[in-house]
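Trainee: Output the structure for:
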Amino acid sequence: MINCIVVDDEPFAIGLLEDFIRKVPFLELVQTCENALEALEILKRGNIDLMFLDIKMPDINGLDLLKSLKNPPVVIFTTAYSEFAVESYNLDALDYLLKPVPFDRFLRSVNKAREYIEIGRAGSNADIPVEKAELDYFFVKANYQILKINFSDILYLEGLKDYVKIYCGPKAIMTNQSMKHIESRLPSASFVRVHRSYIVSLDKITSITKNRVVIGDKHIPVSGGFRDSFFQLIEKNL
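Mentor: Sure thing, here's the model as predicted:
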């Protein structure tokens, strides 16, 4: 069960979200709050997994409320104003719903929240890494949203100066998360770094030469610092 609160100064908006939440079996509405100060009191008690948060409210707006929280719950913004979308994602909001929110859009958003929250719970159980929870996917922030990527879809990853490209086909998913962080999320039995700027999926390798890994039409360099460990791994599977 996912415990949630609604923070909004508009009674109609609160009522609509209450109705939506009642329709979703895995959501439990703990409290509705008409302003940020009420929300702060509820959040101090802990045990809130998800917050539906309006932006334009009296005294303290939703963006400032989120900025003030040291350990915020997962946040889905609900607002009539599209111009705050970029700032909301810079604050790590999971989603941004424009009012009036249709139920199908709400449902997609809370399903995404459930997957995100379950990953956190799985990763905290017995302090084990996420990959050992036997998940076959992970999430990345890209294009002002959070995307689910199946490990089996990944061909290779390319690290550039300020972002990483994840190739899952002809198009790449770009994220500003670091290569090191993403590498820590990948199952080590299936992915290997062959270059400072490249991680490849072992399953997707077409052929290997002395200095190149070929995946489809892409020729990926194998650098000296990673060559020995890479070929030792390959030799174990010969």
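
Trainee: switch to C-alpha atoms for all contacts and neighbour counts from now on
Mentor: Will do.

Trainee: And stretch 19-37, how far out from the chain middle?
Mentor: Distance of stretch 19-37 from its chain centroid, counting by Cα atoms, centre = their mean, to the nearest Å, is 22 Å.

Trainee: now do stretch 105-120
Mentor: 10 Å.

Trainee: can you pull the buried residues of that stretch?
Mentor: Neighbour counts over stretch 105-120 (16 or more other Cα atoms under 10 Å) mark 106, 109-110, 112-114, 116-117, 119 as buried.

Trainee: Turn those into JSON lines, including secondary structure and distance to residue 50.
Mentor: Compiled in JSON lines, the buried residues of stretch 105-120 are given as follows (DSSP: H, G, I helix; E, B strand; the rest coil; distance: Cα to Cα, whole Å):
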{"residue": "106", "secondary structure": "helix", "distance to residue 50": "13"}
{"residue": "109", "secondary structure": "helix", "distance to residue 50": "11"}
{"residue": "110", "secondary structure": "helix", "distance to residue 50": "9"}
{"residue": "112", "secondary structure": "helix", "distance to residue 50": "11"}
{"residue": "113", "secondary structure": "helix", "distance to residue 50": "8"}
{"residue": "114", "secondary structure": "helix", "distance to residue 50": "9"}
{"residue": "116", "secondary structure": "helix", "distance to residue 50": "10"}
{"residue": "117", "secondary structure": "helix", "distance to residue 50": "9"}
{"residue": "119", "secondary structure": "helix", "distance to residue 50": "14"}
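
Trainee: Please dump the residues you listed into JSON lines; it should also carry distance to residue 5 for every row.
Mentor: Formatted as JSON lines, these follow (distance: Cα to Cα, whole Å):
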{"residue": "106", "distance to residue 5": "15"}
{"residue": "109", "distance to residue 5": "15"}
{"residue": "110", "distance to residue 5": "13"}
{"residue": "112", "distance to residue 5": "17"}
{"residue": "113", "distance to residue 5": "14"}
{"residue": "114", "distance to residue 5": "15"}
{"residue": "116", "distance to residue 5": "17"}
{"residue": "117", "distance to residue 5": "15"}
{"residue": "119", "distance to residue 5": "20"}
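
Trainee: Please generate a structure for the following sequence too, so the two can be compared:
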Amino acid sequence: MNKINVIIIEDELLATKRLQRLVANIECLKLLGSYQYLINAKEILASGGVNLMILNIQAQGSETLRFIKSLSNPPFIIIVTHQREFAADGFELEVIDYILKPSLTQERFEKAINKIGNFIILQKNKQLDQIIKFKDGHKSLFINSGHIFYIKALGDYVQIITKHENHTVSTTLKDLEKTLNEKGFVRIHRSHIVNVNQIKAVDAIQVSLKNNLKLDIGLKYRNNLYSIMGL
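Mentor: As a prediction, the model looks like this:
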């Protein structure tokens, strides 16, 4: 596992030192800083460099929860507290773990960190599932399916139109069609295969994509498209 950058937010000195020891005992964790109050950590959280926040639910518990909810891109969160009553709220906010202080041991803490490791692995596997391989002669092109708007025929070639750039590959829509159907794409015309997730609107003759491009719908493909889109 890569290094996980950690901050601690805890208003009790002895509890802070204990958390620092627990963090130091796990090789994959790197402590960036310890803070007495949430407000002191706002700047480092805004930097985007924090992967894990370990915090105590402080005096006004509801304010702590509101602070977590206000984060636009929150890191992983482990709550370590004496206050049992906010557990349901914490899990609703998708904190990675909620540990009551009497139960806080090195073993219990490592169990919480392992949850983060498992989540990271799942996310990486999910990202790999989204990668489509396009064969082009003796080389292979790997593109994240979520970046593709559509693919159009160019004779014995196809052009892959993505959010960032276009790619021309030596293959045909017919050869790609079956594989792409399983990846969330649909053929709407003899010249076009479209990423279903990029469709913004469908009318009788055209599909509008999220990049505002409009593509014609071929009569042969209309019923299948309508079925997939629930029309």
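
Trainee: before we move on, what SS does residue 8 of structure 2 have?
Mentor: strand (DSSP: H, G, I helix; E, B strand; the rest coil).

Trainee: Ok, residue 26 of structure 2 next?
Mentor: Under three-state DSSP, residue 26 of structure 2 falls in the coil class.

Trainee: What is the aligned counterpart of it in structure 1?
Mentor: In structure 1, residue 26 of structure 2 lines up with residue 24, judged by TM-score structural alignment.

Trainee: repeat for residue 66 of structure 2
Mentor: So, by TM-score structural alignment, residue 66 of structure 2 is matched to residue 64.

Trainee: compared with structure 2, how much does the helix or strand harbouring that match deviate?
Mentor: For residue 64 of structure 1, the host element (DSSP states H and E) is helix 62-68. Helix 62-68 of structure 1 differs from its equivalent in structure 2 by a mean of 1.5 Å after superposition (mean Cα distance after the TM-score superposition for structure 1).

Trainee: For that helix, buried residues please.
Mentor: 62-63, 65-66.

Trainee: Now tell me what touches it from outside.
Mentor: 36, 53-56, 72, 88, 91 (Cα atoms under 8 Å, 6 or more residues apart in numbering).

Trainee: Which ones among these lie within strands?
Mentor: Under the assignment DSSP state E, the contacts of helix 62-68 of structure 1 contribute residue 53 to strands.

Trainee: Now, the contacts of helix 62-68 of structure 1 that are in helices?
Mentor: Taking DSSP state H as the definition of helices, the contacts of helix 62-68 of structure 1 contribute 36, 88.

Trainee: Widest-spaced pair of the contacts of helix 62-68 of structure 1?
Mentor: 56 and 72 (18.7 Å; Cα to Cα).

Trainee: re the thing from before, ok, so of the contacts of helix 62-68 of structure 1, who is nearest residue 123 of structure 1?
Mentor: Nearest member of the contacts of helix 62-68 of structure 1 to residue 123 of structure 1, counting by Cα to Cα, is residue 72, at 17.4 Å.

Trainee: Tell me the spacing between the residue nearest to the closest one when sequence neighbours are not counted and residue 77 of structure 1.
Mentor: Distances taken as Cα to Cα, 6 or more residues apart in numbering put residue 66 closest to residue 72 of structure 1, at 6.9 Å, once the chain neighbours are dropped. Residue 66 of structure 1 is 10 Å from residue 77 of structure 1, where distance means Cα to Cα, to the nearest Å.

Trainee: rewinding a little: any idea which of the buried residues of stretch 105-120 of structure 1 is closest to residue 139 of structure 1?
Mentor: For the buried residues of stretch 105-120 of structure 1, the nearest to residue 139 of structure 1 is residue 116 (7.6 Å; Cα to Cα).

Trainee: OK, contacts around the closest one?
Mentor: Contacts of residue 116 of structure 1 by Cα under 8 Å, 6+ apart are residue 139.

Trainee: distance of it from residue 49 of structure 1?
Mentor: 10 Å.

Trainee: same thing with residue 29 of structure 1?
Mentor: 10 Å.

Trainee: ditto for residue 110 of structure 1
Mentor: 11 Å.

Trainee: what's the residue closest to the geometric middle of structure 2?
Mentor: The residue lying closest to the centre of structure 2 (Cα atoms, centre = their mean) is residue 123, at 6.8 Å.

Trainee: secondary structure class for that one?
Mentor: Once three-state DSSP is applied, residue 123 of structure 2 turns out helix.

Trainee: How about the one 5 residues further on?
Mentor: Following three-state DSSP, the label given to residue 128 of structure 2 is helix.

Trainee: Quick one: neighbours of it, just the number.
Mentor: 11 (other Cα atoms under 10 Å).

Trainee: Determine the set of other helices and strands touching the helix or strand harbouring residue 175 of structure 2.
Mentor: Assigned by DSSP H and E, residue 175 of structure 2 falls within helix 173-181. In terms of contact count using 3 or more Cα pairs under 8 Å, 6 or more residues apart in numbering; DSSP states H and E, helix 173-181 of structure 2 is assigned the packing partners strand 148-154, strand 185-189, strand 192-195.

Trainee: Looking at those, spot the one closest to residue 166 of structure 2.
Mentor: For residue 166 of structure 2, the closest of these is strand 148-154, at 9.2 Å, according to Cα to Cα.

Trainee: For residue 29 and residue 49 of structure 1, work out which one has more neighbours and name it.
Mentor: Taking other Cα under 10 Å, residue 29 of structure 1 and residue 49 do not tie; residue 49 has more neighbours (20 against 17).

Trainee: Take the helices and strands packed on helix 173-181 of structure 2 and write them to CSV, including mean neighbour count and distance to residue 160 of structure 2.
Mentor: Listed next are those as CSV, based on neighbours: other Cα atoms under 10 Å; distance: least, Cα to Cα, whole Å:
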stretch, mean neighbour count, distance to residue 160 of structure 2
strand 148-154, 21, 5
strand 185-189, 22, 13
strand 192-195, 22, 10
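
Trainee: Tell me which of those strands sits nearest to residue 225 of structure 2.
Mentor: Between those, strand 185-189 lies closest to residue 225 of structure 2; by Cα to Cα that is 6.5 Å.
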